[in-house]
Structures are given as structure tokens and as C-alpha cells.
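In: attaching a predicted model along with its sequence, questions to come.
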Amino acid sequence: MFLAVALAALIIEALFGYPQALVRRIGHPVMWIGALIAWADRHWNRASDSFTLRRLWGAALVLLLIMAAASIGLGLTAAARLALPEPFATGVLGLLASSLLAQRSLGQHVSAVASALEKEGLVGGRRAVSMIVGRDPESLDEAGVARAAIESLAENFSDGVVAPLFWLAIGSLPGMLIYKATNTADSMIGHLSERHRAFGWAAARLDDLINLPASRLSALWLALAAIAIPRASARDAISAVWRDAHKHRSPNAGWPEAAMAGALRLRLAGPRVYHGEIVEDAWMGEGRADAKASDIRRALRLYRAACAVQALVVVAALVAVISIWR
């Protein structure tokens, strides 16, 4: 039934997303997780403690998040199964799980960057892209804004769409919640700042591990999607992944970024500025670096096709499992 819940979540999120009215009224599950992480960061990550003790406190936080996520996921699953007959229980669990997918919202945020570039120029593009990336927007020219949006689309396709769905299909709602809790912790405390080098170590290492399957799958979905997109190249996507993915400073981000770059015949990543400091990242892809708003639109078409590929794979897997059981 995990696959049925995954398919229901995909359909519900693609059609409706997470309503902004709910965000305003009760927040979002990731916001609730983030509030717990922020509390622990304030109270457990003390500058007066030793490096080793702060690392242990960070590991304790990750363990707490895993236990809380698993307990909530198991409790919600049990309640739905006991209270409702099939297929209503599957539908309710799919509705709950849909809140942790980002297909619709990711596409909307990246599309907003393209629209801002087209209508307001560089100033608007910088403002829109600052909502989805951590680099300094004032350091970006028009090509830099477009590349940043496309890179964010590729990386968040893996982190925000493929990975949560993968762990939902593997471990149902508890698996998905554990993934989102860990991934949120990595985004908040997993960076190598002086404050979080020790405290965020466990979150960063675990996030690297649990994103390994999805980063490879996301590259595959993008390469397969390129077959159906005019002027995109599945062969170049595969070549770029083979040649460049391992050069990225992240063990996972290079896979979808390289696949996106190759498929669109662009160059992504490369040197970037974060908080006033230049980060010398390797380039992904061998195409042109002068990306434009139209290239963001092309990337969005590829992204949506890759989401469709993933949905078809889930349907095929569900049909195969049902056939075997019967």
C-alpha cells in the first residue's frame, strides 16, 4: 500500500499543492520541524561547550527528530487504517503526505524568477531568485540569476520531490517524515559555519546518505524526460552526469545539476558568491553559461516532464505489485 499512498500524494500535490490559507492559519509541517530545530540550536548548541560535546548534542537532536517523525508517522498511519476502510485510508494518508512534496510550489517559485526577469529585468530577477537560493543576489548578472534558478530547480527536484517520494514509497509516512526532518535539519544547521560545524555534523552526514538514491534517480528521470522535450538531449544529460557529477562539492547535488545542464546544453554551478565569499565550484555541463529567462522556461518544461516520468514509474510499480499479489 506504500506505492498507492505515494501515487495519491503525487496526484493531490500536483493538483492542489499546499494551500496558502493553511500556511497562514496553521503553518506547514516543515515550519513545525524547523521550530523544533531552532529551539534545540538555541538551547543545545552552546559556544562554551567543547567541539565534541556540541557534536554529540547535534547527534542527539537528529536522533530526537527521527524518533519523533517515526512516532508521528506510525501513529497517523495506524489511526487512518483503523478508522477508515480502504481506499479512504490511502486517500487520507496521501493527502497528509502531499504536504511534504514540492512539485507544484517548486515550479511556481522558479517560474516567478523567469517572470520577474521578463517583466522587471535584473532588479526583479535578483529579488525573485533571492527567495529560493542562498547566494548573494547582488553578485548576479542576468545569466547568473537564470543559472541560479535552474540550479535550484534541479537540486530541489531531487531534495523536494524525488527524495520524499522515494522514502514514502519505501517506508510510507514514517519514512517520508524522517526524511523531511533530516533534510530540514541539514538545511538549517548542516552548513560549515563556525556555529554549526560541530552541531550540524550529524544532520549533514545523514542527509548526504539518505539523498544518495534520489539524487541518482532524479538524474535518470531528467535524462529520460529529455527524450520528449524539443531541443533537449538525453545523451548529453547522461554524458554530463558521467563526466561532471562527481566534481561537485556535494555528493548528491551534482547529479541532477549535471543532468539538467547536459539536457539543456548549458553550463551550471561554477564559481558563486555566498555571504561575500567566492565558492570555487566546478562547472556542470559544457554548454553556454549565458542563460536567459527563456532557458528557465525550458528547464521548467524538462522538470515537469521528469515529474511525469516519475509518476509513470510509480504507476508501473504499483501495477506490478498488484499483479504479483494477485
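Out: Here it is on my side, so go on.
In: going forward, measure contacts between C-alpha atoms and count neighbours the same way
Out: Will do.
In: and for residue 288, the neighbour number?
Out: Residues contacting residue 288 under the criterion other CA atoms under 10 Å number 12.
In: please report how far the closest residue to it other than its chain neighbours lies from residue 233.
Out: Among residues not flanking residue 288 along the chain, residue 266 sits closest, at 4.8 Å (CA to CA, 6 or more residues apart in numbering). Applying CA to CA, to the nearest Å, the value for residue 266 to residue 233 is 11 Å.
In: mind checking which of the two has more residues around it?
Out: Using other CA under 10 Å as the criterion, residue 266 and residue 233 rank with residue 233 on top: 24 against 21.
In: now for that one: which residues touch it?
Out: By CA atoms under 8 Å, 6 or more residues apart in numbering, the residues touching residue 233 are 223, 226-227, 262-265.
In: check residue 300 too.
Out: By CA under 8 Å, 6+ apart, the contact list for residue 300 reads 107, 110-111, 153.
In: helix or strand: which one has residue 39?
Out: Assigning secondary structure by DSSP states H and E places residue 39 in helix 29-44.
In: can you list the buried residues in that helix?
Out: Neighbour counts using 16 or more other CA atoms under 10 Å place 29-30, 33-34, 37, 41, 44 of helix 29-44 among the buried residues.
In: again with stretch 140-151
Out: Quick answer for stretch 140-151 (16+ other CA under 10 Å): 140, 142-151.
In: contacts for that stretch, please.
Out: Residues from elsewhere that reach stretch 140-151 (CA under 8 Å, 6+ apart): 110, 113-114, 117, 121-122, 125-126, 129, 132-133, 137, 257, 268-269, 289-293, 295-296, 299.
In: got another, please set it beside the one above:
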Amino acid sequence: MLLFPLTVTLPVAALAAVTESLAGYPAPLFRAIGHPVVWAGALINKLDQTFNHPEESEARRRLAGFVALFILLTVTLGITGLALKIGDHFLSPSLMLIAQAIATTTLVAQKSLWTHVYAVFRALQNDGLTGGRQAVSQIVGRDTTVLDEAGIVRAALESLAENFSDGVVAPLFWAALFGLPGAVFYKTVNTADSMIGHLTPRYAAFGMASARLDDLINLPASRLAALCIILAAPHGQRREAWRAVWRDARKHRSPNAGWPEAAMAGALTLRLAGPRSYNGKEVPDHWMGNGTAQATASDLKRGLSIYRRACGLLIIFLLSAALSGMMMG
């Protein structure tokens, strides 16, 4: 991974956060060239087909998964490093910083996350349960066909909180440390985990390396995401959000998802997580928060407001850190 000083990486992360919050990833660009996550996904599929052989022993499949992850990171970081070296020959340091920031925006999901979750709110308002179920099915993997309004709203809020950590805070955190290569490293591992890091017969062994590494690199971001949500909560709910995190975050089956989910639950005086159904199977999980589970569409709107404030706080922190670093440098 290429190493840059914080006087470069902090401005890269700050500029990327501001730019992506305003522009997102333009749809015409997606239609023209796709998206870096899609490109990585295609390589992950190829590695899965090449190295993941169900007839092999569990130990050999774990080793194959490690090799596949190593190849994946070597390719993505190698291409990133090559692009940056080429850019160094043609662009000034200032333009290179801007180029890194623009490239980093493609790996952050502030705007798209808000758009997808807001679509659930609008669908509930305009099309009732049928529309809400359809909209929330685009952002969660659980069974949505039998969800009532409370279940739809909880699913959307949980996705909002968890993806604030995974899709916003984490890539910006790693970009703040290592610039574009840091964001690429994080997003590559996170994409691998989302595709092959499942406890299924096909992926429990092969995807173990990706899942374990994803858990590790999300540890700092999940805690920072929870802090942002706590600070973004209405003044009277900040203490309850903190209590929910302290009491419930470690009870979640994920070592990371419980932190932002508990913070969001406390901030809204709700209960989130809890038992859910995936592919017809009930998945037990602890509740986050000790409020009501009867969430409504208005709670979803309040959650979106907290999310926007949390993103704003993160941007302010990054801008402040970048300016401080530049002044000290």
C-alpha cells in the first residue's frame, strides 16, 4: 500500500466526503463504465469459480480463500498504485490530491444510502406496505414479504445505521490514514465479505479470511460511527443512545454492526435488531435499545435526520483535521 503523509490523506478524505455528499456517483457514469465495486465483484466471482471447490477439505478451502483474497488485494492495490504513479508524472501535487479525492468518492456511499433509505419512507407514504416491502427489499437480505410497517421501518433503520459505518465512516477512515489506497483496500475487503463471507456450506470455509479481515478493519469505524450517531441524536436522547451502545452493542452477533445499530436505537427510543428471518429461517439476535419495537414511518424520517447530522459531523471532523494538519505541516 502506498504511504502518503497525513497532510495529503486527511485532505483527500475531507474533500471526498464533501464532494460525494453533494454529487454521489452520477448515474450516467455508472451506465457508461460501471462502478469500482462492480469491477471488484467481477474479479471476486472469477476467483470464487477458480479456487472454491466444494469437494476439497475444509482446511484446503480456507487456504484457497486466503490465496484468493491475497490475489484480489494484490490486483486492486496494484492497479491503484500504478494509476497513482502515472498521475504523479503528469499532475502537480495539488491536482493529484484532487484526483485522489475524486476517485475516493466512488468508494463512499453517503448520498446513495440516504437515497435508498428515503425511498423506503416515500414508498410507505405513497404505496403502503406493498411499496415499503418492495423498497426495503433493495437494501436488506432478510425476508420482507411478510413484514408489517414496524418491521419495514426497523429493517431500513438497521441498514441505515450499519451502512453508515460500512459505507461511509469506514472508507473515509481508511482514506484519512492512507489516501485512495486505504479506501481501495477497505472497499475491496468489504465487497469480498459481502459476497463470500457467509456462513453457508459454500462459503463458511472459503470466505473465512475475507470475513475475519472485514471484521478487523471495521472495528474502529463502527465505534466512530456510533459516536457520530450519539452526537447527532436529539439533545434529550444522547444519554440514552450512549446507554444503549454501552449495554447492547456487544450482544449483537456481529462484532461491529451492534455499535451503530444500538446508537440509532437509543437515539430514537426504539428497539432494533432482534430475531429476523432469512430464507425462511429464523435468525435469533439480541435487541438493541430498550424502547418500543413498534416503529413507524415517522421514526424512519427521524432516523434519516440523525443520519444527515452524523454525516455532517463526520465531514466537520475531517475538514478540521485536514486544516489542522495543513497548518502544522
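Out: Sure thing, it's come through. Remember, predicted model here, so these are calculated numbers, not experimental data.
In: run the chain-centre distance for stretch 99-109 of the second structure.
Out: The chain centroid and the centroid of stretch 99-109 of the second structure are separated by 14 Å under CA atoms, centre = their mean, to the nearest Å.
In: alignment lookup: residue 151 of the second structure to the first structure.
Out: Under the alignment by TM-score structural alignment, residue 151 of the second structure pairs with residue 144 in the first structure.
In: and stretch 285-299 of the first structure, how far apart are its ends?
Out: End-to-end distance of stretch 285-299 of the first structure (CA to CA): 14 Å.
In: between the contacts of residue 300 of the first structure, which sits nearest residue 162 of the first structure?
Out: Nearest to residue 162 of the first structure among the contacts of residue 300 of the first structure is residue 153, at 12.1 Å by CA to CA.
In: who's in contact with the aligned residue in the second structure for that closest one?
Out: Using TM-score structural alignment to pair residues, one finds that residue 153 of the first structure aligns to residue 160 in the second structure. Contacts for residue 160 of the second structure (CA under 8 Å, 6+ apart) come out as 113-114, 117, 304, 307.
In: what about those residues, which are in helices?
Out: Of the contacts of residue 160 of the second structure, the ones assigned to helices by DSSP state H are 113-114, 117, 304, 307.
In: is it true that residue 201 of the first structure touches residue 55?
Out: Yes. The pair residue 201 of the first structure / residue 55 is scored as a contact, 6.5 Å apart, by CA atoms under 8 Å.
In: which position in the second structure aligns with residue 202 of the first structure?
Out: In the second structure, residue 202 of the first structure lands on residue 209 (TM-score structural alignment).
In: for its match, what are its contacts?
Out: So residue 209 of the second structure contacts 62, 65-66, 69 (CA under 8 Å, 6+ apart).
In: the stretch 151-300 of the second structure: strands as residue ranges?
Out: Assigned by DSSP state E, counting those that start in this stretch, the strands in the stretch 151-300 of the second structure fall at 272-273, 276-278, 281-283, 287-288.
In: who touches the last one?
Out: Counting by CA under 8 Å, 6+ apart, strand 287-288 of the second structure makes contact with 244, 248-249, 252, 258, 261-262, 265-266, 271-275, all of which sit outside it.
In: now the match of residue 202 of the first structure: how far from residue 43 of the second structure?
Out: From residue 209 of the second structure to residue 43 of the second structure the distance is 16 Å (CA to CA).
In: tally up the residues packed near the closest residue to residue 228 of the second structure other than its chain neighbours, please.
Out: Excluding the flanking residues, the one nearest residue 228 of the second structure by CA to CA, 6+ apart is residue 310, at 5.0 Å. For residue 310 of the second structure, the tally of surrounding residues (other CA under 10 Å) stands at 23.
In: residues near the equivalent of residue 9 of the first structure over in the second structure, how many?
Out: The equivalent of residue 9 of the first structure in the second structure is residue 16 (alignment by TM-score structural alignment). Burial of residue 16 of the second structure is recorded as 28 neighbouring residues (other CA under 10 Å).
In: ok, back up a step: for the buried residues of stretch 140-151 of the first structure, which one is nearest residue 73 of the first structure?
Out: Using CA to CA, these come closest to residue 73 of the first structure at residue 151, 31.5 Å.
In: show me what residue 291 of the first structure aligns to in the second structure.
Out: Residue 291 of the first structure maps onto residue 295 in the second structure, by TM-score structural alignment.
In: quick one: what helix or strand has the residue lying closest to that match once chain neighbours are set aside in it?
Out: Once flanking residues are discounted, residue 295 of the second structure sits nearest to residue 150: 4.5 Å by CA to CA, 6+ apart. Assigned by DSSP H and E, residue 150 of the second structure belongs to helix 149-163.
In: that helix against the first structure, how far on average?
Out: In the superposition against the first structure, helix 149-163 of the second structure averages 0.3 Å from its aligned positions (mean CA distance after the TM-score superposition for the first structure).
In: picking up where we left off before, which ones are touching the match of residue 9 of the first structure?
Out: 101-102, 104-105.
In: next one: residue 272 of the first structure
Out: With contacts defined as CA under 8 Å, 6+ apart, the neighbours of residue 272 of the first structure are 135, 278-281.
In: just the buried residues out of these, in ChimeraX syntax.
Out: One line in ChimeraX is enough to select the buried ones among these; burial here means 16+ other CA under 10 Å:
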select :135
